[in-house]
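> Provided below for reference: sequence and predicted model.
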Amino acid sequence: MTDRIPARIIETLDREKPVRLTPAQAGGAIHTRSFTGLYRNLRLLGGAVLFLLYFGTLWLNWNGRQAVLWDLGTQQFHIFGATFWPQDFILLSALLIIAAFGLFFITVLAGRVWCGYACPQSTWTWIFMWAEKITEGDRHQRIKLDAAPWSAGKLLRRTAKHLLWLAVSLATALSFVGYFTPVRQLAADLVTFEIGMTAAFWLFFFTAATYINAGWLREKVCLHMCPYSRFQSVMFDADTLVVAYDAARGESRGARRKDSDSRAQGLGDCIDCTLCVQVCPTGIDIRDGLQLDCIGCGACADVCDSVMDRMGYARGLVRYTSEQALQGGRTRLFRPRLVGYAAALLVMIGAFVWALDERPLLSLDVTRDRTLYRENTHGQIENMYRLKLINKTQQQREYGVSLGEGPFELHGRRQVSLAPGEILDLPVSVTLVDAKQTQGLTRELRFEVRDLDDPASVVDTRSTFVAPAR
């Protein structure tokens, strides 16, 4: 006869208290409460810098053109004084890898601070929530407005909110498309209704995407669509800084008078005001522990500190801390995973800077004519080639074209002048000076192009010379 495991009923709920669902658990709209505090100010400062960079950079000029422009028509990417071409795509890939490792490093160090302070989805959502506040009022007013029947006042407030949302969405879309087509001409075409179909489509697409994501989906993007929210938790360790509730200090929670002796009543510092829930943009209760839904914005820490101030308690009941610190230990800053990410990040940044500094500012591609060979009027074996030269600098440059060592002679233009960003297809021919030098059907030769204004700047490309076997 097998032993049975005894079972017993555990009462997990206090039946004297009603069950309260968080906004996230209830599944309805999340109406956040206004608050102030250190982390809110940091978020506003970071958001202001990001908005200034995003909306302001594309209006800057550099040498008579837009300072930052990804010109798809000419396949050139201008960043102030530098111009990048499709051949430089490897640098963009390297930059994306560096950004990914930077995100990993930040996650191991301080959790999801990227989500709370710098993610475009979060930043634009805060802007849309601000528009909601100034048109429909604070949290309790919006809840009341939601429950109220439709009236002229409600229609006016809702219309004003959605017009603000659409204005921000259109400005966002105009700026984004403006990085791929000159923004001044794009804005003028939009005002005069002379915009092309392609530009109009992308403006509509990004306006709709911003309006839907920041206005309607909001926290659902973070919870259900963003892959980062899914894999970031596996990067946490016991020393990662997260927004956490100090249960040892806060429990048991309960309401009390400011001047009452909470310890005599068996209460902790949490007065169960639920303000931490009311300010949370994802509608969770931080007191339930670390959750996938938390974006690490620190809103609950700000509002809890304000409550602690009013009650005369020490701040930090909800704070940025680590699991190690909550258990009475010390947070370790230098740990293998963090040091490893930091080392990899520094190496990649160094390699990227070196590659950026060493990248050739002249591109040379050589294509040999399909004809194997021909004999010219002097009885010499001749091959035809087409050289494609690209001046990647922002200045007019003079270049000299030559061949490397070998029994060959170059015929055609030996010196060319290229404007900034100009592409030149240069047809040339090469003859074999001494037919006795031919060994087999093919022989290697090397084309060289030298910057005459900077003789140390040379690019070369190898090709083959075809001749009849002797």
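Looks like it arrived, so ask away. The shown structure was predicted, so the numbers you read here are calculated from the model rather than taken from an experiment.
> going forward, measure contacts and count neighbours with C-alpha atoms only.
Will do.
> confirm residue 315 sits in a helix?
No: going by DSSP: H, G, I helix; E, B strand; the rest coil, the assignment for residue 315 is coil, not a helix.
> just the element for the nearest residue to it once chain neighbours are set aside, please.
Excluding the flanking residues, the one nearest residue 315 by Cα to Cα, 6 or more residues apart in numbering is residue 305, at 5.1 Å. Residue 305 is part of helix 299-311, with elements assigned from DSSP states H and E.
> please apply the same query to residue 53.
Per DSSP H and E: residue 53 is located in helix 38-56.
> cool, residue 379 as well?
Judged by DSSP H and E, residue 379 forms part of no helix or strand.
> what number of residues lie near it?
If you count neighbours by other Cα atoms under 10 Å, residue 379 ends up with 10.
> look up how far residue 431 lies from it.
Distance, residue 379 to residue 431, by Cα to Cα, to the nearest Å: 10 Å.
> repeat that for residue 159.
According to Cα to Cα, residue 159 stands 77 Å off from residue 431.
> compare the two (neighbour count), which wins?
residue 431 (23 against 13).
> does the more buried one count as helix, strand or coil?
Recorded secondary structure, residue 431: strand (three-state DSSP).
> second structure follows, compare the two:
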Amino acid sequence: MKFDIKEQDLIIKPYNQEGPIYIREQKGYFQRIRRYLGWVLMLTFIAIPWIPYDGRQAVLLDVASQKFTLFGLTLLPQDFMILAMLFMTGAFALFFVTNWLGRVWCGYTCPQTIWMLMFTWVEHKVEGNRNQRIKLDKADWSVSKWQKKITKHAAWLVISLLTSMSFMAYFIPAKSLYMSLFTLEMSGIVSFWVFLFAFCTYGNAGFLREKMCTVACPYSRFQSVMFDKDTLVVTYDQARGESRGARKRKADPKELGLGDCVDCNLCVEVCPAGIDIRNGLQYECINCGLCIDACDSTMEKFNYQKGLIKYASEKQMEGKTTNPFRLKLLGYGGLTALFVVGMVVWMAMRTPIEASVIRDRNALYRVNFEGLVENPYTLSIINKTQHSLSYSIGISGIEEASLQVPDTITIEAGQMKRVPVTVVADGYELKSKVTPISFHIQALEDADIAITKETKFYRD
């Protein structure tokens, strides 16, 4: 994308570093999309821990018990592969969207952006519009200023606490978590995490704000790797807008030797990152489109054509056509689809039971008083369902071998149980010193829940 960027613009003020950014409240098409989408995402984030399923919390990430419950699915540490594939799917989906639409994740769905703009909305309602907030901060401390500041920060703290509680409800049953808060019976470790996340939310959304995006977040640094000439980004039409300058609404810009940009500076005042998009594409830009809404509203007032600032690719700005089937975009999309298919296949092949066979470390075998050879084993059985199940254990591979097992093997939902078993056989009837055998573990309540594990039987 070719822009006439002045060197002093890049050196002096790539973005506002001199103090807080006072974001102007802006209405418009893209702001409505963000606000509605933000409400949907926030309400979904809050509501998910409260969704019941089969008599329990549908989504619960129990880190202490190393058990993740997702509706009817229980994931244990042995299921780490599905979590790894889920993260990789999310990463490549993000790369795909970035190559296609730029940093729309940052502008529309990133929690930092949503909470930052929500805190800004509270600030706007309590302290007034942008000019009023600037004036208030410069004014001497008074009763009115104290009231507004205390009200604003109190609202921020309440939102931060609710956010922290909603987040912790994914790891601790929501009902017991909120009950412990209201009854002041919350444990020390839970209290620590709740207030830590509340403090982080309060600091990030209330104070750090755009610094999290421009300084702390690594995504803004490597996003350009995923951009190409076909990526849609927020773009200022320099050929149409320059030379910029103020004028009366009914004045003819051509007679004045001016472009369509009236230099109202609204695109800067509404930007959460405090940048001037007219200086060209900058890594601080989160593709939120607020400057587009601001510019379109100004163009409408002057009866100019909208789209002086718009979503466009470098090729579109050069009068060319964007290629929707470029290799990089198809590659990211293909990898995303591949990991999705992999997760589906893995889920289809996943069994709700897992077992392993552990031999006795003290002796491979022993001979009892009847002269029969005994091989002791320990079966580690994991019940990966959400219900308590009883299991039967059988053996194959040696005819007339007997199996000594406990009478009742009952394992609670999501738990592992070690079951000591002993295989007894007549050593003279075995052809070799090492004989392959198989353990067959079957759930009594469901014939489809079964697994077979192979091992060896030893004799002298």
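In hand now; what should we look at? Predicted model only: the values in this text are computed from it and were never measured.
> re the thing from before, got the angle for the helix holding residue 305 of the first structure vs helix 38-56?
With axes from the mean of the first three to the mean of the last three Cα atoms, to 10 degrees as the basis, helix 299-311 of the first structure and helix 38-56 are set at 140 degrees to each other.
> helix 299-311 of the first structure vs the second structure, mean deviation?
Compared with the second structure after the fit, helix 299-311 of the first structure shows a mean deviation of 0.7 Å (mean Cα distance after the TM-score superposition for the first structure).
> so where is that helix in the second structure?
Under TM-score structural alignment, the counterpart of helix 299-311 of the first structure in the second structure spans residues 290-302.
> what do you get for stretch 188-202 of the first structure?
Counting by TM-score structural alignment, stretch 188-202 of the first structure falls onto residues 179-193 of the second structure.
> tell me the buried residues in that stretch?
Residues residue 186 are the ones in stretch 179-193 of the second structure that count as buried (16 or more other Cα atoms under 10 Å).
> about what we covered before: which residues do residue 379 and residue 431 of the first structure both contact?
Taking Cα atoms under 8 Å, 6 or more residues apart in numbering as the contact criterion, no residue touches both residue 379 of the first structure and residue 431.
> what does the helix holding residue 53 of the first structure correspond to over in the second structure?
Against the second structure, helix 38-56 of the first structure falls on residues 29-47 (TM-score structural alignment).
> what comes up buried for the matching stretch?
30, 31, 34, 38, 41, 42, 46.
> residue in the second structure matching residue 382 of the first structure?
Mapped onto the second structure by TM-score structural alignment, residue 382 of the first structure lines up with residue 374.
> enumerate every residue touching that match.
So residue 374 of the second structure contacts 365, 366, 367, 368, 422, 423, 424, 425 (Cα under 8 Å, 6+ apart).
> which among the residues you listed gets closest to residue 7 of the second structure?
For the contacts of residue 374 of the second structure, the minimum distance to residue 7 of the second structure (Cα to Cα) is 80.7 Å, reached by residue 422.
> map the closest one across to the first structure for me.
Applying TM-score structural alignment, one finds that residue 422 of the second structure aligns to residue 429 in the first structure.
> do the same with residue 85 of the second structure
Aligned by TM-score structural alignment, residue 85 of the second structure pairs with residue 94 of the first structure.
> can you tell me the SS state at the match of residue 382 of the first structure?
Of the three states, residue 374 of the second structure takes strand under three-state DSSP.
> for it, give its distance to residue 80 of the second structure.
In terms of Cα to Cα, residue 374 of the second structure sits 36 Å off from residue 80 of the second structure.
> now do the contacts for residue 160 of the first structure.
Residues in contact with residue 160 of the first structure, defined by Cα under 8 Å, 6+ apart, are residue 135.
> sorry, that was for residue 76 of the second structure
By Cα under 8 Å, 6+ apart, the residues touching residue 76 of the second structure are 66, 67, 68, 384, 414.
> state the distance from it to residue 161 of the second structure.
According to Cα to Cα, residue 76 of the second structure and residue 161 of the second structure sit 30 Å apart.
> same check, this time on residue 239 of the second structure
Distance of residue 239 of the second structure to residue 161 of the second structure, given as Cα to Cα: 49 Å.
> what about the two, which has more around it?
residue 161 (20 against 12).
> please enumerate the helices of the stretch 151-300 of the second structure.
Ranges of helices in the stretch 151-300 of the second structure, per DSSP state H, counting those that start in this stretch, are 174-182, 188-203, 210-211, 219-222, 238-241, 253-256, 266-269, 290-301.
> cool, and the stretch 1-150 of the second structure?
Remark: helices assigned in the stretch 1-150 of the second structure by DSSP H, counting those that start in this stretch are 7-12, 29-47, 80-101, 104, 111-127, 130-138, 143-168.
> the first structure: matching residues for the last one?
This points to helix 143-168 of the second structure. Aligned by TM-score structural alignment, helix 143-168 of the second structure corresponds to residues 152-177 of the first structure.
> how much does the matching stretch stray from the second structure?
Compared with the second structure after the fit, stretch 152-177 of the first structure shows a mean deviation of 0.9 Å (mean Cα distance after the TM-score superposition for the first structure).
> buried residues in that stretch?
Residues of stretch 152-177 of the first structure classed as buried: 157-158, 160-162, 164-166, 168-177 (neighbour count, 16+ other Cα under 10 Å).
> and stretch 440-448 of the second structure, by the same measure?
Judged by neighbour count (16+ other Cα under 10 Å), stretch 440-448 of the second structure contains these buried residues: 441, 442, 443.
> so who does the last one touch?
With contacts defined as Cα under 8 Å, 6+ apart, the neighbours of residue 443 of the second structure are 389, 390, 391, 392, 449, 450.
> map residue 280 of the second structure onto the first structure.
Per TM-score structural alignment, the equivalent position to residue 280 of the second structure in the first structure is residue 289.
> re the thing from before, turn the contacts of residue 443 of the second structure into JSON lines, columns for neighbour count, distance to residue 186 of the second structure and secondary structure.
Formatted as JSON lines, the contacts of residue 443 of the second structure follow (neighbours: other Cα atoms under 10 Å; distance: Cα to Cα, whole Å; DSSP: H, G, I helix; E, B strand; the rest coil):
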{"residue": "389", "neighbour count": "19", "distance to residue 186 of the second structure": "33", "secondary structure": "strand"}
{"residue": "390", "neighbour count": "15", "distance to residue 186 of the second structure": "36", "secondary structure": "strand"}
{"residue": "391", "neighbour count": "20", "distance to residue 186 of the second structure": "38", "secondary structure": "strand"}
{"residue": "392", "neighbour count": "16", "distance to residue 186 of the second structure": "42", "secondary structure": "strand"}
{"residue": "449", "neighbour count": "18", "distance to residue 186 of the second structure": "39", "secondary structure": "coil"}
{"residue": "450", "neighbour count": "19", "distance to residue 186 of the second structure": "41", "secondary structure": "strand"}
